[in-house]
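Chemist: Prediction below, plus the sequence it came from.
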Amino acid sequence: MSRRADGRSRATTLPPGSISSHDEHGASIGVMCEMTIEIDKISLHAPDGYNVVVETPKGSRSKFAFDPETGLFRAKKLLAMGFAFPFPFGFFPSTKAEDADPLDVLLVTDADLPTGSLVRCRLLGGIAMEETKEGKAVRNDRLLAVPLLLHQDRPPFELSDMPAAELKDIEDFLVAYQTVDGKQAKVVGRLDRTEAESVVRKAAQP
């Protein structure tokens, strides 16, 4: 209950899983939510496509990564000067790639999608990549998808629908932003939509 200016009481409705904080006079001063969102339990599949969780927004120099222990998105690193993510970067929930992390994906869109957004997407294809970890070459493909949003201006349906120069820019970025950090990464090919679908199916977790 909270107190109105005329001294009468009124009921206060709180979200499920929340508790109310009060000052020394008993007045409500806010709500603290105890609810935890478990992203790893979000379904991979969505109507006509897949779910994607956005970690890093388009244009950001800061790279964010979901931390399953806290349920928050951790600021993982700052890209070198002059680098920024060309598109929103995230992952497919309920997947595990060869590097043991969720499967990466770039969302080809002009939409502003903040960290933590859950977006329904359609696969376009992917960039086949290899990274060297502990002296061993590991595949770490970056898939490309397009959000299924209203009022999008003629989104591509296949990787081949994208301008060649734009695809080359994406490949150069994916290699360069890791190379400046001393990592070894290289593009080893491209994946069409059928091949990308196969990668997602292989990475899907029960």
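Modeler: Arrived safely, thanks for sending.

Chemist: Only C-alpha atoms from now on, for both contacts and neighbour counts.
Modeler: Noted.

Chemist: Longest strand in this protein, please.
Modeler: The strand spanning the most residues in the chain, taking DSSP state E as the definition, is strand 118-133.

Chemist: List the buried residues of it.
Modeler: Applying a neighbour-count criterion of 16 or more other CA atoms under 10 Å, the buried positions in strand 118-133 are 118-131.

Chemist: Would you reformat those as CSV and include distance to E197?
Modeler: Rendered in CSV, the data for the buried residues of strand 118-133 read as follows (distance: CA to CA, whole Å):
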residue, distance to E197
L118, 19
V119, 17
R120, 15
C121, 12
R122, 10
L123, 7
L124, 9
G125, 8
G126, 10
I127, 13
A128, 13
M129, 16
E130, 19
E131, 21
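
Chemist: Of those residues, just say which sits nearest to P147.
Modeler: C121 (4.1 Å; CA to CA).

Chemist: Surely that closest one is in contact with P147?
Modeler: Yes - checked against CA atoms under 8 Å, the pair C121 and P147 is within contact range at 4.1 Å.

Chemist: Below is an additional structure, to be compared with the one above:
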Amino acid sequence: MNLWKDIKNQPPHAPKVVYAVIETPKGSWNKYVYETSKETFCLGQVSPLCYPADYGIIPQALGDNGNPLNMLVLTHQPTFSGCLIKTKPIGIIKMRDDEGKDEKIIGVPVNDPSSEDIQDIKDLPKSLLEEITHFFREYAKNQNINTEIVGWENRKEAVRIIERSMDCYNDMLSIKSLFLLD
């Protein structure tokens, strides 16, 4: 099973509730990447920073950078690579690097009672937003990537980005089928 291609995020719930496939658990110094073509997890790199949240991809959603759309899932305890989490998007951190836009959706697990009252990015403590911002700035520095943190956006914008990314994924499939590509 291809965790990016075969797991469906479909209406009526998507894009207001989506699945996230976790690549890198919260607290890990290792960055794991789901290789969609190999259908397996690979060690991307080792960082001097630990991830502030579970980090992964949204199945069947293609980001502007040509990669699966990324998502940070705010869990109390780390899960594991390959864990599928039903997630409510609450906001987005917008970034830009040498390859263009690099947006990360922020979400909370639907099945976590402590997340019930979190509906939007404004419901999070400022210190958590600062921790996430710091992580991405320092991570980029350590990887010699020129990254700019553009800012934070609300749930409405996150849902719009997910919707657009799902459309991009479907467009990619249509183009591939026209040329009989995998």
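Modeler: Done, it's in. As the structure is a computational prediction, the values presented were derived from the model and not from experiment.

Chemist: Mind checking the TM-score on these two?
Modeler: These two chains, once laid on top of each other, score a TM-score of 0.84 by TM-score structural alignment, normalised by the length of the second structure; 164 aligned residues with a CA RMSD of 1.6 Å.

Chemist: so what secondary structure elements neighbour the strand or helix carrying K176 of the second structure?
Modeler: Element membership of K176 of the second structure, judged by DSSP states H and E, is helix 155-178. Packed against helix 155-178 of the second structure by the contact rule (3 or more CA pairs under 8 Å, 6 or more residues apart in numbering; DSSP states H and E) you find strand 54-62, strand 84-97.

Chemist: What is the mean deviation of the first one from its aligned residues in the first structure?
Modeler: Comparing strand 54-62 of the second structure with its match in the first structure after superposition yields a mean distance of 0.5 Å (mean CA distance after the TM-score superposition for the first structure).

Chemist: Repeat that for the last one.
Modeler: Per the superposition on the first structure, strand 84-97 of the second structure and its aligned residues are separated by 0.6 Å on average (mean CA distance after the TM-score superposition for the first structure).

Chemist: which residue numbers in the first structure go with that strand?
Modeler: Mapped onto the first structure using TM-score structural alignment, strand 84-97 of the second structure spans residues 118-131.

Chemist: how about stretch 38-45 of the first structure: buried residues?
Modeler: The neighbour-count check on stretch 38-45 of the first structure (16+ other CA under 10 Å) flags 39-40, 43-45 as buried.

Chemist: List the residues that contact L79 of the first structure.
Modeler: For L79 of the first structure, the contacting residues are 61-63, 177, taking CA atoms under 8 Å, 6 or more residues apart in numbering as the criterion.

Chemist: cool, S114 of the second structure as well?
Modeler: Counting by CA under 8 Å, 6+ apart, S114 of the second structure makes contact with nothing.

Chemist: Quick one: map it onto the first structure.
Modeler: Matched across to the first structure, S114 of the second structure falls on Q152, judged by TM-score structural alignment.

Chemist: Tell me the spacing between that match and E195 of the first structure.
Modeler: For Q152 of the first structure, the distance to E195 of the first structure equals 25 Å [CA to CA, to the nearest Å].

Chemist: Likewise for F66 of the first structure?
Modeler: F66 of the first structure sits 26 Å away from E195 of the first structure, taking CA to CA as the criterion.

Chemist: ditto for S94 of the first structure
Modeler: Applying CA to CA, the value for S94 of the first structure to E195 of the first structure is 19 Å.
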